[in-house]
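Enquirer: how would this look folded up:
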Amino acid sequence: MEEKQIKPELLKQQQIPQIIPAPRNFTLMVLGQVVSIMGSALLRFALSLFVLDQTGRADIFATLLAVSSIPLIAGPFGGAIADRFNRRNLMVIYDFTSSGIAFVLFFLLWRGNNSILLIGLIMTCLSFISAMYNPTVSASIPLLVAEQKIEKANGIVNAVQSLGSVLAPILGSLLYGYLPIDRLIFISFIAFFLSAVMELFIHIPFEKGTMEGNLAKVIINDLKEGFIYVRKEPFIYKSVLLAAALNMLVTPLLVVAVPAILRLVMNSSEAMYGLGNGLIGLAMVFGALTIGFFTKKLRFANVYLWLLGLSVLILPIMAAVLPIVLSTGNLWPFLILMSGAIPISMLISILSIFLISKVQRKTPNAQLGKVMAIIMAAAQCSLPLGQLLYGKLLDTFETQLFLPLLFITLLLVFVSLIAKVGFKNIVED
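Expert: Sure, this is the predicted structure:
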């Protein structure tokens, strides 16, 4: 299938008339995201705490997260579909489907089926939908805001996602001790359903392209075209590799290691567990909302310094799990742990928005869904590996957790040195 090549500059000029009415549509999309992400974050929080309490084992918890993340490799297919179909309609379909899955889980838990295997299956289905959903949202942003506001728009969307990580643990920790797990799942069902209804009122510019052959053949050809485009653009494929490295080494630190340390090592209460996760999410929100300030200072050439900063911030987390610190009680280990985890969360948010915004600026709309999906898929493919790695390390070095954290720190230093060389010749906007 041949497609007429249009220069990105000309394509952006052609889109200018479509961007004018976008603020209202962007606001509606953000509101829908608020509700949907709150439901999703509450669901993940409730299930993660439920699994930890049911099993009491960090390795099972990490394995469940890793296995349920495998469908995220379907992201490129979601991106290819987002470039072929109306993105508003796709978001509506995905949220309605998520609400249906959440209702099924609610019904089964209500009937007393507490199988960990069942929970893993449900989380896997929701991960598949997320893999299709996320590139659709990311590819819609440049069509709903002016080019000079892309970083700010990405910051808002990222802040909304992080806000769910803040409010859901706080709300979840308050409700978890008073409401059965099935009631919390029902709240998530309502959230997904309301989000889908809100999205029905969004208008996203869409021009249906021609398709030669059946849909499967067209999608495969589109995917091939997307991978070729990514490979030809150095700043994109290097961004992909960096995103994968961060998701393998740093993200599991926040989603596996810190929760396991709080719950299993420090024996934190539901309130402290929720507070810790909430503060980490709040740091993501702060990073996202201040992206405009930091993007003036962040360049490809100095990304390695930010990575070195991340490695240094792991040291307080190492200190928090030392036996001498743990012997002081719960408060000091918690404060020391958060002194590292909070700024790490903030820096990860800033780096993610920086990379995504750069890619969105330079990618034509016809390729945007596929390119964003490839980046997300690469990052998400590395996430299960990181989760399994952390789970195994935490289980193996149960009484000496500072050792695996030191190992991760050294790996991150190595990645920063590679980034220094790899991004040295990248031309900025």
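Enquirer: only C-alpha atoms for contact and neighbour calcs from this point on.
Expert: OK.
Enquirer: quick one: the helices in the stretch 101-250 of the chain?
Expert: Remark: helices assigned in the stretch 101-250 of the chain by DSSP state H, counting those that start in this stretch are 116-144, 150-176, 181-199, 215-232, 234-249.
Enquirer: the longest one to helix 150-176, inter-axis angle?
Expert: For helix 116-144 against helix 150-176, the angle between stretch directions is 150 degrees (axes from the mean of the first three to the mean of the last three CA atoms, to 10 degrees).
Enquirer: tell me what helix 116-144 is packed against?
Expert: Counting contacts by 3 or more CA pairs under 8 Å, 6 or more residues apart in numbering; DSSP states H and E, helix 116-144 packs against helix 8-19, helix 22-55, helix 58-69, helix 75-84, helix 87-110, helix 150-176, helix 365-396.
Enquirer: before we move on, what about the fourth one?
Expert: Counting contacts by 3+ CA pairs under 8 Å, 6+ apart, helix 215-232 is packed against helix 75-84, helix 234-249, helix 365-396.
Enquirer: second input sequence below; structure requested for side-by-side comparison:
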Amino acid sequence: MNTQTKTLSKEIEGYQENKNIFLYSAGKLISLLGSAIYTFAVGLYLLKITGSGLTFATNIVLYTLPMLFINPFAGVVADRINKKIVVVGSDFLNGLFLVVVYVLAGRIGLSVSLLYISTFIMTVMATFFNIAIESAKPDLVREEKLVKINSLARVIESLSYVIGPITGGVIYALFDMKVFILLNGLSFFLAAFLEFFIDYHFNKVEDNELERDKTRPEPGSDNKLWFKLKEGYQYILSRQHLLALIYIFVALNFLFNFAIIVPLPYLLNTTWSVDPVIYGVVQGGLPVGMIIGALLVKRIMEKVSYSKLLKRISYLAGLWVLMFSLPPVVFPCIPGQYFVLIYYTTLMLVGGLVVSWVDIPANVLLQKIVPGKLLGRVISVKLSIVKVIVPIALLLSGYIVNLLSPLILFLSGSVLFTMFNLWFFTSPSGQKFINVTNENLMGENE
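Expert: A predicted model of the protein is given here:
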């Protein structure tokens, strides 16, 4: 009887865990797709009614820049408030806001300023949603399922990058913009409805580490907002392996955005004038590579520790960027369109694999070793640092590419990143990081 009871209990537990994974995946997919489709369609609409590239760019800035300033506060909120309230509330408020925009558009018209405001508000809600749902993962599933749920998250994010613009273009062509806003609002209500039924305490464990943490100040001071914001930074700075991880993330994000994201489109579109379809396929290689990498990441993590994997990826990434520079050097004139298609799509696929194999295990690492009461802030610190590095790298690369050949950016990016690797992995902190095993990354069973 006891055996039967235990078996039944495990079956119920497994059912609830799988239900959590399904509801999480469905809610996140709807929410991310809604944001991606909306951003793309609104961008097209602004270009059509204004004909201004500045207006289009301003909308993109309003979609990305607020995340930099809001991330730290979203981390505090995610750690202090019931994550269910933040996740469900963010999507519900997004849906409610879009319905209000639809009503206002019907009465006063769909102005540029109204679209700017809608983009800003949606970005704010999306930031709170993303931090809360990321920091909730350890509570949704058992430790041995963290790799699976993080892999699914990466697949969903990559699909939204691919499907969002395509769907946005189709919807923009078929529907009136006001009707589209209403439909998008309803989709956020659906996401909130699904997320409401997730068990956010399935694997909830009370944290005692904070009380023992040497960085914790005198009683009472932790209620102040400034300390809550600072606590996430202090936690990372006091742990060498997490700090080493941040160094690598900063270097990799700078490399991608400085040496690939700007110079590759410039080379293909401005220097070589490749067919737009071929350029689109090349760009699509990155999210497709992310999906493939997410599907394979568990097998990779079972064979090699994350620290050693990251070291190998870092050295290979320098060589990978160097490969982008070979065709301009080898070919005396513009290479054939099919060569460009196959060669650069393959390189972008590899880049997608790298992104998944770096990001997914890093997320699992943070979710396993960071106390739940701090996880939201630690995640927001990581995202904030990346958000600072990305625009710096893009602006610097954009300035240089107007003065010099994209080839210079490929070569300099490869050299700089290789020099970083030689310095970091021979430094004391780098050596300590390499000795970290997968003990905190993998469960015993799937």
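Enquirer: if we can go back for a sec, with distance to residue 407 of the first structure and mean neighbour count as extra columns, can I get the helices of the stretch 101-250 of the first structure in JSON lines?
Expert: Converted to JSON lines, the helices of the stretch 101-250 of the first structure look like this (distance: least, CA to CA, whole Å; neighbours: other CA atoms under 10 Å):
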{"stretch": "helix 116-144", "distance to residue 407 of the first structure": "29", "mean neighbour count": "22"}
{"stretch": "helix 150-176", "distance to residue 407 of the first structure": "27", "mean neighbour count": "23"}
{"stretch": "helix 181-199", "distance to residue 407 of the first structure": "36", "mean neighbour count": "22"}
{"stretch": "helix 215-232", "distance to residue 407 of the first structure": "31", "mean neighbour count": "16"}
{"stretch": "helix 234-249", "distance to residue 407 of the first structure": "10", "mean neighbour count": "21"}
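Enquirer: on that earlier part again, Throw the helices and strands packed on helix 116-144 of the first structure into a markdown table and include distance to residue 130 of the first structure, thanks.
Expert: Shown next, in a markdown table, are those (distance: least, CA to CA, whole Å):
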| stretch | distance to residue 130 of the first structure |
| --- | --- |
| helix 8-19 | 26 |
| helix 22-55 | 10 |
| helix 58-69 | 10 |
| helix 75-84 | 8 |
| helix 87-110 | 8 |
| helix 150-176 | 13 |
| helix 365-396 | 11 |
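Enquirer: quick one: closest of the ones you listed to residue 348 of the first structure.
Expert: helix 150-176 (11.2 Å; CA to CA).
Enquirer: thinking again about what came up before, ranking the helices and strands packed on helix 116-144 of the first structure by burial, who's on top?
Expert: Looking across those with neighbours counted as mean count of other CA atoms under 10 Å, the highest average goes to helix 75-84: a mean of 28.
Enquirer: touching that helix from outside, list them.
Expert: Contact with helix 75-84 of the first structure is made by 90, 131-133, 135-136, 139, 208-209, 219, 222-223, 365-374, 376-377, as judged by CA atoms under 8 Å, 6 or more residues apart in numbering.
Enquirer: among the helices of the stretch 101-250 of the first structure, which comes closest to residue 384 of the first structure?
Expert: helix 234-249 (7.6 Å).
Enquirer: tell me the angle the closest one makes with helix 215-232.
Expert: Helix 234-249 of the first structure and helix 215-232 are oriented at 100 degrees to each other (the same axes, to 10 degrees).
Enquirer: what lies in contact with helix 234-249 of the first structure?
Expert: Counting by CA under 8 Å, 6+ apart, 230-231, 352, 355, 359, 374-375, 378-387, 408, 411-412, 415, 419, 422-423, 426 sit against helix 234-249 of the first structure.
Enquirer: understood, closing this out.
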